[in-house]
Structures are given as structure tokens and as C-alpha cells.
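S.K.: predicted model follows, preceded by the sequence.
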Amino acid sequence: MRESEIGSAKKMHRGVAGAVAAAAVLLLQAPARADNHVVPPVAGEQLAQSSQPRSFAIPAQPLASALDRFADQTGISFAYRTGDISTIRSPGVSGMLAPREALQQLLAGTGVSFAFTGANTVTITKAPDAGSGAMQLDAVQVQGLNQQSTIDNLPPPYAGGQVATGGREGFLGNRDTMDTPFTSTSYTSTLVQNQQARTIADVVANDAAATKYGLSMFDQFRIRGFLLGAGGVSFDGLYGLVQEDRVPVEAFERVEVFRGPSAFLNGYVGAVGGTINLSPKKAGAQPLTSAGASYNTSGQVGAVADVGRRFGKDGAFGIRFNGLYRDGYTPLQNNKERVGNAALALDYAGSNVRLATYFGYTKQDTMAGNQLFIMSANQQVPAAPNAMSAVQQPWETIDTEFVYGMARGEVDLANDWIAFAAYGQSYFRENWLRTIGRNMTAQGRFLASGQQYSRTFWKQTGEVGVRGKMKTGPISHSMAMVATGYWEVVGSTFLPFAFSQSTNLYNPVMTSAPASGAFNYNPPKASATSLGSFALTDTLSAFDERVQVMLGARNQSIQNDNFTTTGALSSSYFASALSPAVGAIVKPWQNVSLYGNYIQALQQGPTAPTTAVNAGQIFAPTQSWQLEVGAKVDFGKWTATLGLFEITQPAGITNPATSVFSVDGQQVNQGIELNVFGEPIEGVRLLGGLMLLNARLTQTAGGTFNGMKAPASPDVTLKLGAEWDTPFMKALTLTGRVNFFSGQYINEANTQAIPAYTLVGVGARYRFEVDHKPIALRANVENLFNESSWQSGYTGGIVYRGTPRTIYVSLTADF
């Protein structure tokens, strides 16, 4: 990278560090109460608006009994018809909250609204169409807020609280699940905390269409059978602001998984199977102080802190800090991990202007992490070694560092129109000293070959646009226009590292650390990429939005340059295309949504993996397209979705004889998805899905691999999780999850395969109070039976070991 770019990165490091330090001082000096910052109440709302926050610990239960407990704690009287809520269940509420905010949480996702009819009386009303399954957003939650906004306007949680009723659909803004012609799932921070998720990979483990692959220290996924790296994950709708390795999730309110090509919606051109968006946390209406400690099987300990406050007149200014530190050994023998993460969110909420800024810093170090293996040609894959045993060398290390900053703003142009803009920068560096298991045989013998390299990523990203609604006669229009830009410079160098050791999976040969050179913290520029796009869309609705048609197009352009180690230009690609998108929704009943879509997308060409001899080479841009139809049914307490899709994109293949990666032919993925979420039975929550996938190669050179199954594409992926609130102990919840993956090929010739495997997880959580402070004790076990398995995510006969059995215990307290 150029010296000016390195200087900018260092300035950014100092700026983020200063902002985080200043935030810590402000939070420590902030008053514990924010009552004087609340908007003065109108008549009939005085109690809820002006009373001080108090501790609530009402678990999920029938709504009628939840209201009784709420009345006991607040002195508020409720008026409602018993029949209206007799079958409704409340998700509960916990934490230090004002009564009004606590009541909103108590009713979240129930289809029930409330209104203060006196200082201490509240009327509870069941929405007219709640019985049809349509979830109602409590009007009190969004009073005075432009519904086109994405700041402070997250869709509410669905019944059960594990997922939301909708999520971010790119430049379309936030959309309800039933009102979008695509499929996506928005996982909540409640699920993240209850499952003790540490990275977005742990959250994605709930999604049948998305599977985490690769090394334990990296978050890489396949969505609908196509690869998605962590760099293809967006932050508050912008790409380039998420690190290339593991992504801690403590600072995020939602983890949203979008299925299918997303270039039209998001402007990013590297996600054909789907993408993931992370919605950051911001300060809420009430003061928040939460802290926790964690422990895992092998002695790794950690601590987390989450602090939020609002300041100024009417609480217009907000600040929230999330901190994480984790260090120690994992159940994988010799493996030690250290993670530090700090995230700061600042926001301003005016009458017609909203601003939010985010800063973050992450440092991660890994010793003796999981290893990848490359099979010898014509050799069958050996049985996986014990999941806990060490195969990698004990001196292998990876250290990464990441810093980012982002600002987003919105201005209300009219009641249903806003203008928005966002801009962000990030810098990521990584240093690897590792071995790759090459030429592995059916007996488990392989050659541990050393590799040392350094890489840096400098990224800038931004968008500007308008979004709103209008009517032309009986037709309603939901319109949006956006321009996006993305700039990336990658520095890379592979250093001489002469290490070679013959060893075996089941009886590994360990050596002392060999001599190695110093890492290059300023590697030469390897590639530069610029992406630009302009998009328009109009969703036409009629018959009370029972019929919706989305029309849109995005003009995309990609410029990519590759450089030699001397800085000379080695190759250059430019491509542009107008990519159309069409979607439709028909609601024969209010709670049934039939949908379909067709999307074309220009995408950045694939990058050769580090295992290839041409590692890091970026290929010319390609085009992909998707056709999908499906149905969504909201039964009131639970929702089921069914989708049938076909996605086509050029295939990237690693030649097993030469280890050269190239683009050859097409990969066509046809699949069926079934997803379910919610609380179908009182006290029982379900979350999971099934994906049946037929991934085939076509139009390969000379027809060599035509009709073969695409590597790393299991025919069947089943994920099903459940939670049960025990009737014999109301504060106790038991959990479980089963993830099944059928066997899959790992090479294009379909001569090498890994067997099916099943991962079982169980858990429990218990809530109680100490001195009126809510405390939660959680325990989770992943890979309960310590199944030893192989996983695969790339071509060329590459396999990875699965993760071993791990027990996680945490204690969280709100103050």
C-alpha cells in the first residue's frame, strides 16, 4: 500500500481510539437516570413517561398472567376483554426500564396495542386482524417517526423473540417479512445473548440456507450453496466495514440473513447466494448498564460490558458502548485465542433529522488454530481425527487487527419521504504463520507445508439516496433511488518460509518453531477495486396492498486492477451492466403471501484462494441471475415459508493437478427451502429450516465436468432448534438444536467425498434477581457428542475439521 494510505490508516486508528476513550469518560460521568430528558407527557400518559426506571423480570408466559404481574409491580390497572387475549402469549420483559417502555416490550410481537386512558389505567386492544396472523407494530413505538427511516426504526420482534417481523431490504429500507418478494430472516440480540453466540457464524448456525465453512478463526459461509466471505457482510447497509476474519456480535442488535442475489438491493457485487447485514446497537430511551462474565470448557474466560445513555433536551443525543475481552485455551488441543473488541455508537434524534455514527476496533490473536487439508488426487478422504486432538503445529499463529468508522444521516422531506446518506472507512491487517496439509492420503498421511504471509485491506464505502411513498389514483407507490460507491485496496505478500514435515492425522509429528522472517506490515499493493452503481425501484400496490409488484434496475460498474510484487500492473478488468429486478406479491388472505422474483446481477470475479498457486488473483467480473417463487404463511404465533429457487453463476475451479484456480463453466443451484419460526405452543419456541439443494456444473471446458455435482454442496441441510419454558420452574428454559448435513463431494470430478454428519447442541438458562437486579445464568453445549467430522467450502479437494464439543457458561447482570 502507498505511504499515504498507511498514514490514513494510522490516523484512523488514533481517531477511533480517542473516540472510544472519550465515550468511556462520558459514560462513567453520566447520570444514572434520564427522567429529565424525556419528552413531557400528554394527559393520561404521565405515569409511564415520568416515573423512574425500575427493575422488571417477567418471564415469557400467557399475556393475562403477565399483565397481572406487571400490574402488581407498577400499580397500573388494565382494561381488556378476556376473550381477546386468552390465547396470546407475552415474550416477557426484563431489565431497568420505565413502565411505558417495559409495557411495550411485554406486548412486542403479540398483535396487541395499548393506550393510557388515565394516569394509572391502560386499555388493552387486540388488533382487528391479529387472528389472521398479521403482526401489528405498536403505534406508540413509532409515534412521530418517519416510517421510511432505518435509524431507530427496527421492525419489532416476532412471537418468541428470536427473530424479527422484518428486516433491512437494502435501499428499499426496512420491510415486513410478508411484504417483500424475497426471503430473509432477522435474528435478534435476544437470540444472540441466549445462545451465547460469539461470532456471526454462531448466529448463522440457526439458518438452513447458510452454513459456516473454513477455519475456526474465520467466518466464511455458503448461502444457497455459494461462497460468501466475511468481507461480503454489510454493516448497517454498507459493505466494507466488517473485518475479513471472525466478527464478534456483542455490538449488534440484529443479524439479518438475506437469501438470493443481493446486488440489486445493496449494490455489492460479491454475494450471489445471499448476504448478511449487521444492525448495530444504539442507546435506548432508558439508561442501560449491563455486564457479564463467561467461561468455556478449557478455561477460556471473558468479560462483556454494555452501557448506554441519552443526553440533552428530550434525550436527543445518545451514546452506547460495547466492550468484549476473551482469552484462553479452547477444547482443540494447543489452540489458544484472544479477542478484544470495542464498539461505540453516537446518535442524534431531532424532529426531522437523525444522525448516527459508529466506531469500532477489534484485535484477535490465535495460536495453533484449526488447519486445512488438500487431498491427493484419486485418494479417498480418511476418517476425521478426534475433534479435540491437535494436528496443527503448536507454533502456528494468526494475528489480525481491524478498525472502522461510519456515519449515517436522514432528513425528512415530507411525511413519507426521506433523503439519506452514509459513508464509512475501514482498515484490516492480518499476519499468518501456518501450515497447510498437502497431499493427504486415505491413510491420513500428509505433508505439513509452511506458509507465511501478510495482507492488508483498506476500504471506503458510501451511499446517497431518497425513499418515499405516493399514490396515483388507486395505486400506491413505494419508491427509492440510490447511488453507491465502494473502493478497496489490498496489500499482500507471501514471505519465504521453508518448512516441510511428513506427518499423520492420527499420530502427528510435532516440531519446535522453525526460523521465520518478520511480518511485513506494509505489503505491496496486490489489487485495487472500484464499484459504482445507481438504482431505481418502484413497488406498486393495489387492493389494500394485497397485490404488489416491484420493478427496478441497477446500473453497475466494476473496475479491478491486479499488480505484481514490484507494483507493475499485471491485469485490469472493467465491466458494466444494467441489471433488472422484478418481484411480485399476492395475498389471497391477509396472513398468506405468495411471492416471486427474478434478479440479474453483475458481480466481482472470484479470487483465487490462498491454497492455489495463483493465490489472490481476482478474475474478470461475471453475471449471475436468480428465479424464485414461494409462499409465506403467518399463523399468528408462528410463521412458515417455502421457497423454490434457481441461481446460475460462472464457476470457479481449482485444477487438482496444477493447483491453478480459474473460472470454468457455470454452476446452477436448484433448491427448495422450508423455514419455520415462532412459538406455536405456549412456552415452546421453534426456529429452523430445511434446504434441499441440487448444485450442478455445466458448460465446463470440453464438457469434462458437465452434470457433476458442485463441490461443497450437500443435498440436504436440516437445522432445527427448540426452547421450552419449563412449567415446574417458571424462570428455567431448556434449549436444544440439531444440525444435519448430508454427504458432499469435494472435487469437480465427484471422485472424493466427505460423509454426512450431525451436530447436537443443548442448553439451559435461568433468570433470577439479587437486590432487585435481574441476573441470567446460561449454559450451552455445542457438538454434544463430540462428533469428529470433515467440512468443506472450496473446490480442489480441500477439507477442514469440525469444531469439538465445547461447554459455554455465562452470567449476565443488569444494573
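M.R.: Now that the structure is in, tell me what you want to look at.

S.K.: CA only for contacts and neighbour counts going forward, please
M.R.: OK.

S.K.: from the centroid of the protein, which residue is nearest?
M.R.: With distances taken as Cα atoms, centre = their mean, the residue of the chain nearest its centroid is V255 (3.7 Å).

S.K.: let's bring in a second one:
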Amino acid sequence: MKRYSGRSRAASVPRVVARRFARPVRLGVGVGVGLSVGLMAANVIAATAALADQTDQAQAATPTTPADKAAPPVAASASNAVLPTVTVNGASGNAWRARTASVAGYDNASLQNTPASITVVTRAQLDDQQAKRLSDVVRNDASVNKDYAPVGYYEGFSIRGFALDPASAYRLDGLTLSGEQQVALENKERVEILKGLAGIDSGVISPGGVVNYVSKRPENVASVTAGVDSRGSTSAAVDLGRRFGPDDQFGLRVNAAKENMHSYIDGTNGRRTFGSIAADWNIDPRASLQLNAEFQQWIQRSASGYQLLGGTVVPSAVSSSKLLGAQSWAKPVTTDALNINGRFDYAFNDNWRAYVAAGRSRTMIDDNVAFAYGCYYVSSCGAGGTSPYFFSSNGDYDVYDYRSPGEYRRNDEMRVAVDGKFTTGPLRHDVLFGTSALHRVVHLSDAVYDYVGSENIYGDDVDFAPSPNSPSVSYPQLDAWQYSLFATDRVSLGEHWEVLAGGRAVFLRQKAWTSQDGPETGTDKSALLPQIALVYKPVAPLSLYASYSKDLSLGDQAPVRASNAYAFLPPVESHQYEIGAKYDWANRLSLTAAVFSISKPFQYAEPDASEAGYTFVQRGTERHDGIELSASGRVTERVSVTASVAAIRARAYDSGTPAYEGHQVINVPALRAALNADWSVPGLAGFDLLGGIEYSSSRNANEEGTARVPGWIVFNAGARYTTKLAGHRTVVRLWVDNLFNRYYWSDAGEQQGDAYLFLGAPRTARLSVTYDF
């Protein structure tokens, strides 16, 4: 599978790429936050008991949730609210439509006026679609694709055709996560997806974009949710919150969940446990403090992906339920994830505000799998010139005992920023400036990765003896720092024109090791990342913009089969040009369009005369040109929709290897679309019918473009019924993924020079009941 835990000891695996060849290179966060896990657990338990006892009194005293009290008084006068409120719209389906986001440099910025392409999936849509993981969320955006997302392991994605870096592309409340985890959704208010370069907001990052999870804030709420699906999975979750104190200046919210997962792939069942706490303190009308902590343990067997047969043919008639390389001794993958952050806001007056935010995100993974890869050890492998890095042309493949315990990754970050408003003559300025520090640490072991036997994708499972070898102890493999200074000024020139200009100065310093006693390698790099945008508003509902952004991302790591195995290529610069339009139709439907072009150096395994046959290089340009269309809101009083279309032309140029040019790059469909609708049924109060359609055109399954997986259409359907039981609001939800049980390849991602294929999940129905008390 994808991320081999670091740098492979390939001696026991001749000419074979290690599973999960992880890039331990990416950045992290500057200062740890002094919150102990023990204290968090104690607070969760104590708060849960107290809230359970006080809920009835709170409901009697507070008939409606005072959303205005969830934020300090300064929030009413500042465009960047200290503690953002949660807006609940009464019209059918209107809760699917968001109006603000926090991923474009400013807190809670208006989507209509932000010169960037942003999708927000709201809490209401997460609930209606019964989303459990990020792959359930991003299917609402046609620009986002799976990019190596196996069952039982953390998922990979691409935006606009560029793979997201798990070490820097995922955020929680604006602070960097260690993305090697399945982030829980029970305590999230919304998920924001910024598409394209985000240099001012993000610094060193892959050019695809950013995914930001926004936590629920404390308010008076008490609910329990129970769920089941058609495969036997069960789940239970509780959401308890309360504001208290003489002026409701204190707030506390606890979320907890337990899930037993029954997968559609045989032998990959699992379980997870989750708990979180969010606390607010509105210290006075100018100052506020918020703290968040969450912990999740995810235990599940992981599934290997298929590979091209003979390196050129997509497997056919294989079962979506088959676990490749199934072995009785294979242990599950265990992932423990802890995310903590805090933020202090202070408003000097109605126009000027400052904040300090800090966070820590830590993952610990025991990675175990009987991994299916290549065909080096089977006699059929050489038939017809088959490469050992693919399955044999008749379906034979090798099985490896892979064990990598104690994979430790930690991101620490601190950010200090000031934003304010002022005028200079006829010009109005909205400025933001500050500094941040990001520190990433990775500890990995020398994993066991030993051949144990060979099987066939169409044959019965064969049990082999596991390897007698043991992995080494975990040791440091990466220590990376990123410091940055950033500033931006949004200048309004009258009622119709705005200019946004700014940039981020980035200073990157990192050290890496390939073994416990191996030599240290280092990288020192600095860059200035500018961003400029012009916005024109001819009429109030319409906003037109044009923008340019420059970004810096770390070079890829050479795969083990290359002559320069494990080498890290130099950092690369990316450039993006984008023009777009946003229209707010009748204050009920948001319509957006964007045209973009993103380019970066092309990184690939170049065939050559070396003993390995390949050298990993940067040569030429990879350019993705595309068009995005989207809609969100109410079409009629009873029908609401979210819709997304993305057409992307992704090509390599001037690489010196003609086989890699003239066609779409691997795993990027030329056209993707997603449509979801909510219809409030007339005459049936509280009853809504839900539906969705996902479409993907065919995509290349290898770099040469000689193998393709077919396009597909998947239909989803559901219903929501809202009523009262014993005087308490109760919501029953049904959602069916892949309604017509379509058989399709959902993912043809490449990872470190190897291509993998994953089948989409068959039809799955989910039923849940939420009861407010």
C-alpha cells in the first residue's frame, strides 16, 4: 500500500517497492500546547455527568439556543468574529448552504466576496449523508478525488489533480494536522475545501489545496444518535453542550462516539472510539479564549489494492469483497490520534483585533498488513516481459509480511496575527499580518517487509507462515521547521472594485535520517510567495475576480526501485492563474464558476540505462488547466441542491520522455460531477426525500496512459423525517450509497512510482436516529 513507513531496508525484498513508502518530509508546528490527555479525559467524564444532570433545568430556562451568546459582544461589530456563531436556516434544505469560510486567510470571510474557489460541506449535509470519514464528505466536490484511499488506512486525496500532502494540507480550526489519521466528524460543524494555491494562508504546501475541519462550539444542546448499516455496522454518539455563568460567558461541549465497523471487504472489520471537548470563555467584551481537544483510536485490518495485470491490463471480474493476501496471522492497523488547539482573541476596538493560536496534532500508528504487491517471486512474472512491480498477466501476485510499529508523527504550530480596518482618503483597507512557526517530527522503525508466498487474484486464499524477523525500535527520521511572516491588504476602491495584495515569506529548515546510524541530510530554503487578486462587483449579487498565486512545496521522494532510491528532490515552485465569478441569486442560491491553470515541475521515474532502469527526476512541467462550476442553496421553497462540475486537462510537457506526454496524467478524470438534492415533500410535515448522483469519466491507470479504468455513474438516495417524541425533537435518517450496486473502480492512484486500483464500495444502506433531550 501507499506509505511505507519511511525508508525501506530493501535487502530482504530484492527489487521490490516497499508498502506504504511514506514521505516523512513535511512540515509541522511551532509550539506545543500544555494540555494533558489525562486532564482532558477527566474533564470529559466530569462534564458529561454534570451536563446529564443539568440538561432538564437548562432546557426549561433556555427554550431556544442563544446563538448570539456563543460569541463575545465584539463579534457583532467585527467582521472577523472572535467566536463564530452557528446559523441555522429555517427553510427546507437551506442548512446545506454556507455563507462563510475560514480557509482563505481571513476568519469567517464571506464566500461571495472571497477571490478563491471554496466548497463548504455543512453539518446538516454531513448528517443527512451520514458521513463517517472524509471520503464521504469530499464526494460533494467534483474537484476532489481519491488518491490511494484503502480500507483500513488513512485516506489520500487530490484536489484539481494534485495529491494532497498529509503533513500540511489538512487543518483543524485553521491549524495544521498530522494528516495520517481518519479525522472524526462527530464534533465538526463543517468541512471547508479550498481549491488551488493557498500561499498566504498555508506557506509550504502542495498546490492542490487545503481541507479545514471546523469544530463545533459550545451551545445549549443535548442529543444522542444511534446508527446501523446494512452490513451490520453499529454506532452510537452523544453531543452535550452548555453555556453557563452569570452572562453565559463560559461554554463547554463534549462529543463522544463508538463504532463497530463491518466492511464490504472480507476480514477488514474494525472499531473506533472517539471523544472530544470544546471550551469557551468570553473573558470580557474584548477578550475570549477557546480550547479544543479530541482523541480517537481506530483499529481495523487494512486491504491491499489491485495492480495492473502485466502492467497493462485492468483486472476484470474480481470480487469487491475479496481481501488480497488474506492471512490468519495478519494484525489490524491501530491508529491513535490526538489533536489539541487553543486560541486567544483580543479586540482593541471595533476595527482592530489580534489573536494567538497554537496546536498540537499527534498520530501513533502500528501498521500491519499481509500486503499484496508485484510478482517478482512467481514464474509467470516474466511472461511477455511483465515488470515485477505489477501483478502477473494471469493474476499471480506476491504476499509480504509487513509490520511497522510505533510510527510517530507530530505537528506543532503557533500563529500570531493582527487584522484591522482603516481608510486612506477614498480607499478602505482590510489588513492582516502576522507570523507563524511550524514544526514536524517523524519517528519510524526499520519495518519488517518480507516475502512469505504467492497467490492469484482469482484463486482461493492460501495461508503462509509469517516472517520470523522483528522490526527495529522507532528512531527519528525527520525534524523540520518552517517559519513565516505574512501580510495582506484588501483595498476597496469605491463600491465596485477591490484589490487584494499580499504574500508570505517562508524559511524552511529540516534534517532527515535514513537509518539509526546513517548520515544526516538537510534542507535550507527561503522563498517569498506573493498573491494578488482583483475583484469587480458590477452589481451587488455579482462578484468577478482574477488572481495570481505562487506556492512552494517540497520535492517528492524517489521510490525504492529508482537508481536514486529514497533521495529527496529539491523544493519546487508552483504558479496558479485563476479567474472566477460568483452570483447570489435572490439570496437563496449561490452560483460560482472558476477557470484555472496550475503549473509545477514534473517529477517522475525516468527510464534510463542505470542498473535499476529508472532515475527519479524533476524535468519539464506538469500543468493542470480546468473549469469548475458549482451551485448551493434553494432552487424552490421545497427543493435545495448542491452541485459541482470539474473539467480538468492535466498534462506533462517537456519531460524528455514522450511516453509520459500527450495524455492525461494518472488518476485524473477529465470530467467529474456531483449533484445532491433535498425535496421537502408537500403534505408530509417534516418529511424530506434526498438524492445524489456522482459521475466520473475514465482515467488513466498508469503513467504511460496505455491502461484506463472506465468511467462510472453512481446514484445515492435517502430520506429524513423530523418529528417529536415525548416532546423532544427526533430525526430519523436513511441514506443508501450506490443505490443500483454499480461495480466500478473508484481509485487508480499512484504512490511513489507504483500504481494501485481500488474498487468502489457496493450498495450500503445506513439508518440513524437522533434524539434531542
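M.R.: Thanks, I have it. Just so we're clear, the structure is a prediction, and the values are computed from it rather than from any experiment.

S.K.: now the TM-score, please.
M.R.: Comparison of the two superposed chains (TM-score structural alignment, normalised by the length of the second structure) gives a TM-score of 0.86, and 710 aligned residues with a Cα RMSD of 3.0 Å.

S.K.: where is the longest helix in the first structure?
M.R.: helix 3-29 (DSSP state H).

S.K.: beyond it, next helix or strand please.
M.R.: Using DSSP states H and E, the next helix or strand after helix 3-29 of the first structure towards the C-terminus is helix 46-50.

S.K.: just the strands in the stretch 451-600 of the first structure please.
M.R.: 475-495, 500-504, 525-542, 547-563, 569-589, 592-603 (DSSP state E, counting those that start in this stretch).

S.K.: tell me which of those is the most buried.
M.R.: Among the strands of the stretch 451-600 of the first structure, the stretch with the highest mean neighbour count (mean count of other Cα atoms under 10 Å) is strand 592-603, at a mean of 25.

S.K.: which secondary structure elements does it sit against?
M.R.: helix 263-266, strand 569-589, strand 622-634 (3 or more Cα pairs under 8 Å, 6 or more residues apart in numbering; DSSP states H and E).

S.K.: ok, now with 7 Å
M.R.: strand 569-589, strand 622-634 (3 or more Cα pairs under 7 Å, 6 or more residues apart in numbering; DSSP states H and E).

S.K.: what angle do strand 622-634 and the longest one make with each other?
M.R.: When you say that, I think you mean strand 569-589 of the first structure. Strand 569-589 of the first structure and strand 622-634 are oriented at 20 degrees to each other (axes from the mean of the first three to the mean of the last three Cα atoms, to 10 degrees).

S.K.: strand 569-589 of the first structure: how far from the chain's middle?
M.R.: 22 Å (Cα atoms, centre = their mean, to the nearest Å).

S.K.: from the contact counts, what lies against that strand?
M.R.: Looks like strand 569-589 of the first structure contacts strand 547-563, strand 592-603 (3+ Cα pairs under 7 Å, 6+ apart).

S.K.: after superposing, tell me the mean distance of that strand to the second structure.
M.R.: Its match in the second structure and strand 569-589 of the first structure itself, once the structures are fitted together, sit a mean 1.4 Å apart by mean Cα distance after the TM-score superposition for the first structure.

S.K.: what does that strand rub up against?
M.R.: For strand 569-589 of the first structure, contacts defined as Cα atoms under 7 Å, 6 or more residues apart in numbering pick out 181, 264, 546-564, 593-602, 620-621.

S.K.: which residue lies farthest from the center of the first structure?
M.R.: Distance from the centre of the first structure peaks at G118, with 42.6 Å (Cα atoms, centre = their mean).

S.K.: from the chain's centroid, how far away is the longest helix of the first structure?
M.R.: That offset, for helix 3-29 of the first structure, works out to 25 Å (Cα atoms, centre = their mean).

S.K.: cool, stretch 749-760 of the second structure as well?
M.R.: 18 Å.

S.K.: with distance to G796 of the first structure as added columns, please give the helices and strands packed on strand 592-603 of the first structure in TSV.
M.R.: As requested, these are exported to TSV (distance: least, Cα to Cα, whole Å):
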stretch	distance to G796 of the first structure
strand 569-589	24
strand 622-634	21
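
S.K.: mind checking which of the ones you listed is nearest T803 of the first structure?
M.R.: strand 622-634 (33.0 Å; Cα to Cα).

S.K.: give the buried residues for that closest one.
M.R.: 622-634 (16 or more other Cα atoms under 10 Å).

S.K.: now do it against strand 592-603, angle only.
M.R.: Using the same axes, to 10 degrees: strand 622-634 of the first structure against strand 592-603 is 170 degrees.

S.K.: whereabouts in the second structure does strand 622-634 of the first structure align?
M.R.: Aligned using TM-score structural alignment, strand 622-634 of the first structure spans residues 572-584 in the second structure.

S.K.: any idea how far that stretch is from the chain center?
M.R.: Using Cα atoms, centre = their mean, the offset of stretch 572-584 of the second structure from its chain centre is 20 Å.

S.K.: in the superposition, what's the average offset of that stretch relative to the first structure?
M.R.: Averaged out, stretch 572-584 of the second structure is 0.7 Å away (mean Cα distance after the TM-score superposition for the first structure).

S.K.: quick revisit: which two among the buried residues of strand 622-634 of the first structure are spaced furthest apart?
M.R.: Taking Cα to Cα, no two of those sit farther apart than T622 and D634, at 37.5 Å.
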